[in-house]
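Chemist: Curious how this folds, go ahead:
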Amino acid sequence: MTHPLDLNQLAQHIKQWGQSLGFQQVGICDTDLSAEEPKLQAWLDKQYHGEMEWMARHGMLRARPHELLPGTLRVISVRMNYLPAKAAFASTLNNPQLGYVSRYALGRDYHKLLRQRLKKLGEQIQQYCGELNFRPFVDSAPIMERPLAAKAGIGWVGKHSLILNREAGSWFFLGELLIDLPLPVDRPQEEQCGRCVACITTCPTGAIVEPYTVDARRCISYLTIELEGAIPEEFRPLMGNRIYGCDDCQLICPWNRFSQLTDEADFSPRAALHAPQLIDLFAWSEEKFLRITEGSAIRRIGHLRWLRNIAVALGNAPYQEEVITALRTRQGQNELLDEHIEWALQQQLARRAEHRVEVQSPQKKRLIRAVEKGLPRDA
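Modeler: The predicted structure follows:
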């Protein structure tokens, strides 16, 4: 390096390089998350992490990014928009015959894309400085990305525990680049949720147990993605047609009026996953599931849990003989799946009985009117 290193100028270069790589915002913060440690421990003590044992296994390491890469002095936090055009939220959620996939998972898995861009950013900084230790993270290590993003000025932590930005809402991915340079840090944004509790009251399963605290065991995203066993029966009717993740707390948030659409082609929805018929999805073979979800975040749950989730959604769908037939065709294939199919069949059969009563009721009403008027019963 022939020029003296101006850290203020370098910080500006980093933000420009980041935007040229497709990040909508780049912020810088120090590594001190000591204030988060008691909150994290309290959350773990209440077992809010459910079966995500890795959350407890790494313990306070999550709040100590400098231990992940010794010598780390700063964290570069980035965000990248993922909301596609024509997201079709309402038309999908309001049609119980369709399957709703969380909008972040409609396109290509974001982990590799963001990680590759962060690696390029690190290499650009390294080339500029001549020497640099860096390490990119995108959900790839125990690190508290949201508190870091808040410290770096990307946004504030909303009551649903997601990062909110006044110009962009919350429809964006986060990533981090750890570096060993003492760059100037950015100022955090002030929280601007105010008295609003829309995300808390709209959560279908009451997973936001208090402001800024989510009990993962109740969260539909956890139930459909992280949970490996049976979905507790109390939550099944509340899941509706959500078969992979849930966006309700974001959909209701007033700040998402300012959300920005993505310009990343990789985040464009795959046709087979965008407002698909539940019956069609339930018929997918494992080979078809793997083929269609190649390069998608959905693939990680596997075909069995995919079918489990769809079985619950079919149980919540309006009565149709085709649904009952579809459910019965997969009985006996797997014990876990059978449990959810049997529950779904019970729901469908109960609706069939109600449907038959409803069909007969107009005839009964005419009969009652006829008897009251003294008319012949076939009038």
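Chemist: CA only for contacts and neighbour counts going forward, please
Modeler: Will do.
Chemist: and residue 173, helix, strand or coil?
Modeler: strand (DSSP: H, G, I helix; E, B strand; the rest coil).
Chemist: Pull the contacting residues for residue 187.
Modeler: Shown in contact with residue 187 (Cα atoms under 8 Å, 6 or more residues apart in numbering): 151, 152, 153.
Chemist: Reformat those as a markdown table; add distance to residue 344 and neighbour count.
Modeler: What follows is the contacts of residue 187, written out as a markdown table (distance: Cα to Cα, whole Å; neighbours: other Cα atoms under 10 Å):
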| residue | distance to residue 344 | neighbour count |
| --- | --- | --- |
| 151 | 45 | 26 |
| 152 | 46 | 25 |
| 153 | 46 | 22 |
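Chemist: which one among these gets closest to residue 213?
Modeler: Set against residue 213, the nearest of these by Cα to Cα is residue 151 (18.5 Å).
Chemist: quick one: contacts for that closest one?
Modeler: 28, 29, 30, 186, 187, 188.
Chemist: Any figure for the gap between it and residue 162?
Modeler: 14 Å (Cα to Cα, to the nearest Å).
Chemist: which residues in the stretch 1-150 of the chain form strands?
Modeler: Using DSSP state E, counting those that start in this stretch, the strands assigned to the stretch 1-150 of the chain run over residues 25-29, 74-81, 100-101, 134-137.
Chemist: just so I know, which of those strands lies nearest residue 90?
Modeler: Of the strands of the stretch 1-150 of the chain, nearest to residue 90 by Cα to Cα is strand 100-101, at 10.0 Å.
Chemist: chain center to the closest one: distance?
Modeler: 10 Å (Cα atoms, centre = their mean, to the nearest Å).
Chemist: Name the nearest residue to the spatially most central residue of the chain, ignoring sequence neighbours.
Modeler: The residue lying closest to the centre of the chain (Cα atoms, centre = their mean) is residue 245, at 4.9 Å. Excluding its sequence neighbours, the residue lying closest to residue 245 (Cα to Cα, 6 or more residues apart in numbering) is residue 221, at 3.9 Å.
Chemist: Let's compare: structure for the following, please.
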Amino acid sequence: MLQTEKNTAFIKQLAAELGFDHCGIAAATQLDEDAYRLENWLNKGMHGTMKYMENYFDKRIDPRKLVDNAQSVITLLMNYFPAQQQRPDAPQVAKYAYGADYHEVIRDKLKTMLLRMEEQIGAVHGRGFVDSAPVLERSWATRSGLGWIGKNGNLIHKQAGSYFFIATLIIDLPLCYDGPVADYCGSCTRCLDACPTGALVSPGVVDGSRCISYFTIELKELVIPDHMQGKFENWMFGCDICQDVCPWNRFAKPHTEIQFTPIPAILNFSTKDWEEMTEAAFRQLFKNSPMKRSKFAGIRRNLQFLEKKGSPSSGNP
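Modeler: Predicted structure coming up:
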């Protein structure tokens, strides 16, 4: 047991050294309750056109199908709350996309973490995941005691809010495990009341097919449905409304990761600048940004949708 405690302490210290703000650990088991919720969510079509979410269901609910002999699931949180905000009269970009692509930044850190673990502990087999694999990150974060799932569907940390990237490291090493924490949302409904598209259908349940982030990023159609007209509150890429109104985010502090330093264009561009941007300029400015997921054509589509009659010309939730 002493060695298990030493290994656990080393891993948590290593996570802090690599720039992760919080680290929690849970035993690798099948997520039966989450499996039921996910299946119900998919059956209701709340994933919209994101058909990839139907794939690898068995792997999503059981980490042992992702890593042979998996014993521990390490969850890591990395703050992305920016010190600076966009100009409020410009088309808005979700804060997580202000800097470099978090997938690449965090993936490198996870690789380093695994290498350092092998150097210190010995043979450790595992895989790191960041948002783009069949892993229920928020479920593991709650099991690891890093927070609770708020009514807006986000993980909320009691001392730091919700502006965090969640990464997962599944390994075949037994460790000391953390326990879940209580839900502190109470009777607050600010996020439910603030969502302009009604995507928060009930506490903790997000209808992805009605979310502004879905329409501005995930939807690949050439046209955004007319029934969403005037409901985007000037959000061009993603949306932070349900986080911005959350009282727990009064504890959010600016991140210290240099790679998440905001791209100047995101902070300084006016509506006119965005509208006049060429595809070549977009590719150059955002080549290392999460915004490249929408591609230039998607950004143009979103801008045109915001410009239509009936859509607010400005706004900062």
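Chemist: corresponding residue for residue 243 of structure 1 in structure 2?
Modeler: Using TM-score structural alignment, the partner of residue 243 of structure 1 in structure 2 is residue 236.
Chemist: neighbours around the alignment partner in structure 1 of residue 136 of structure 2, how many?
Modeler: Under the alignment (TM-score structural alignment), residue 136 of structure 2 pairs with residue 144 in structure 1. Close neighbours of residue 144 of structure 1, defined as other Cα atoms under 10 Å, add up to 19.
Chemist: again, but for the one 10 residues further on
Modeler: Counted by other Cα under 10 Å, the residues lying close to residue 154 of structure 1 total 28.
Chemist: counterpart of it in structure 2?
Modeler: Using TM-score structural alignment, the equivalent of residue 154 of structure 1 in structure 2 is residue 146.
Chemist: Residue 281 of structure 1 now?
Modeler: By TM-score structural alignment, residue 281 of structure 1 lines up with residue 274.
Chemist: Could you look up the SS state of that match?
Modeler: When classified by three-state DSSP, residue 274 of structure 2 comes out as helix.
Chemist: residues contacting it?
Modeler: residue 91.
Chemist: quick revisit: so which of the strands of the stretch 1-150 of structure 1 is nearest residue 89 of structure 1?
Modeler: Closest to residue 89 of structure 1 of the strands of the stretch 1-150 of structure 1, according to Cα to Cα: strand 100-101, at 8.3 Å.
Chemist: And the residue nearest to residue 98 of structure 1 when sequence neighbours are not counted, how far from residue 101 of structure 1?
Modeler: Nearest residue to residue 98 of structure 1, sequence neighbours excluded (Cα to Cα, 6+ apart): residue 277, at 4.5 Å. For residue 277 of structure 1, the distance to residue 101 of structure 1 (Cα to Cα) stands at 12 Å.
Chemist: Of those two, give the one with the bigger neighbour count.
Modeler: Just comparing residue 277 of structure 1 and residue 101: by other Cα under 10 Å the higher neighbour count belongs to residue 101, 23 against 17.
Chemist: Settle this for me: that one is touching residue 274, isn't it.
Modeler: Yes: between residue 101 of structure 1 and residue 274 there is a contact under Cα atoms under 8 Å: 7.4 Å.
Chemist: next SSE after the helix or strand hosting the match of residue 243 of structure 1?
Modeler: If you go by DSSP states H and E, residue 236 of structure 2 is part of strand 235-237. With elements assigned by DSSP H and E, the helix or strand that comes after strand 235-237 of structure 2 is helix 241-244.
Chemist: Provide the contact partners of that next one at residue level.
Modeler: 152, 162, 163, 190, 191, 192, 194, 195, 249, 317.
Chemist: Which members of those are classed as buried?
Modeler: By neighbour count, with 16 or more other Cα atoms under 10 Å, these hold 152, 162, 163, 190, 191, 192, 194, 195, 249 as buried.
Chemist: The last one falls within a helix, correct?
Modeler: Yes: counting by three-state DSSP, residue 249 of structure 2 is part of a helix.
Chemist: I figured it hits residue 164, correct?
Modeler: No: the criterion here is Cα under 8 Å, and residue 249 of structure 2 misses it with residue 164 at 10.9 Å.
Chemist: Can you show me the helices along the stretch 151-300 of structure 2?
Modeler: Here the stretch 151-300 of structure 2 has its helices, by DSSP state H, counting those that start in this stretch, at 190-194, 212-213, 241-244, 264-268, 271-276, 279-285, 295-307.
Chemist: ranking these by burial, who's on top?
Modeler: helix 212-213 (a mean of 24; mean count of other Cα atoms under 10 Å).
Chemist: residue range for that helix in structure 1?
Modeler: Alignment note (TM-score structural alignment): helix 212-213 of structure 2 is matched to residues 220-221 of structure 1.
Chemist: so how much does the matching stretch differ from structure 2 once superposed?
Modeler: Stretch 220-221 of structure 1 differs from its equivalent in structure 2 by a mean of 0.3 Å after superposition (mean Cα distance after the TM-score superposition for structure 1).
Chemist: Mind listing residues that contact that stretch?
Modeler: Taking Cα under 8 Å, 6+ apart as the rule, stretch 220-221 of structure 1 contacts 205, 239, 242, 244, 245, 246.
Chemist: if we can go back for a sec, the closest residue to the match of residue 136 of structure 2 other than its chain neighbours: neighbouring residues, count only.
Modeler: Using Cα to Cα, 6+ apart and skipping residues adjacent in sequence, the residue nearest residue 144 of structure 1 is residue 62, 5.6 Å away. When neighbours are defined as other Cα under 10 Å, residue 62 of structure 1 has 21 of them.
Chemist: In contact with the equivalent of residue 62 of structure 1 over in structure 2, which residues are there?
Modeler: With TM-score structural alignment as the criterion, residue 62 of structure 1 lines up with residue 60 in structure 2. Residues near residue 60 of structure 2 by Cα under 8 Å, 6+ apart: 134, 135, 136.
Chemist: about what we covered before: what sits against the residue nearest to the centre of structure 1?
Modeler: Applying Cα under 8 Å, 6+ apart, the residues near residue 245 of structure 1 are 101, 102, 220, 221, 222, 224, 225.
Chemist: Tell me the residues of structure 1 aligned with the helix ranked longest in structure 2.
Modeler: As assigned by DSSP state H, the longest helix anywhere in structure 2 is helix 102-121. Using TM-score structural alignment, helix 102-121 of structure 2 lines up with residues 110-129 of structure 1.
Chemist: Give me the mean deviation of that stretch from structure 2.
Modeler: Using mean Cα distance after the TM-score superposition for structure 1, stretch 110-129 of structure 1 ends up 1.1 Å from its aligned counterpart in structure 2, as a mean over the superposed pairs.
Chemist: what residue of structure 1 matches up with residue 254 of structure 2?
Modeler: For residue 254 of structure 2, the residue aligned by TM-score structural alignment is residue 261.
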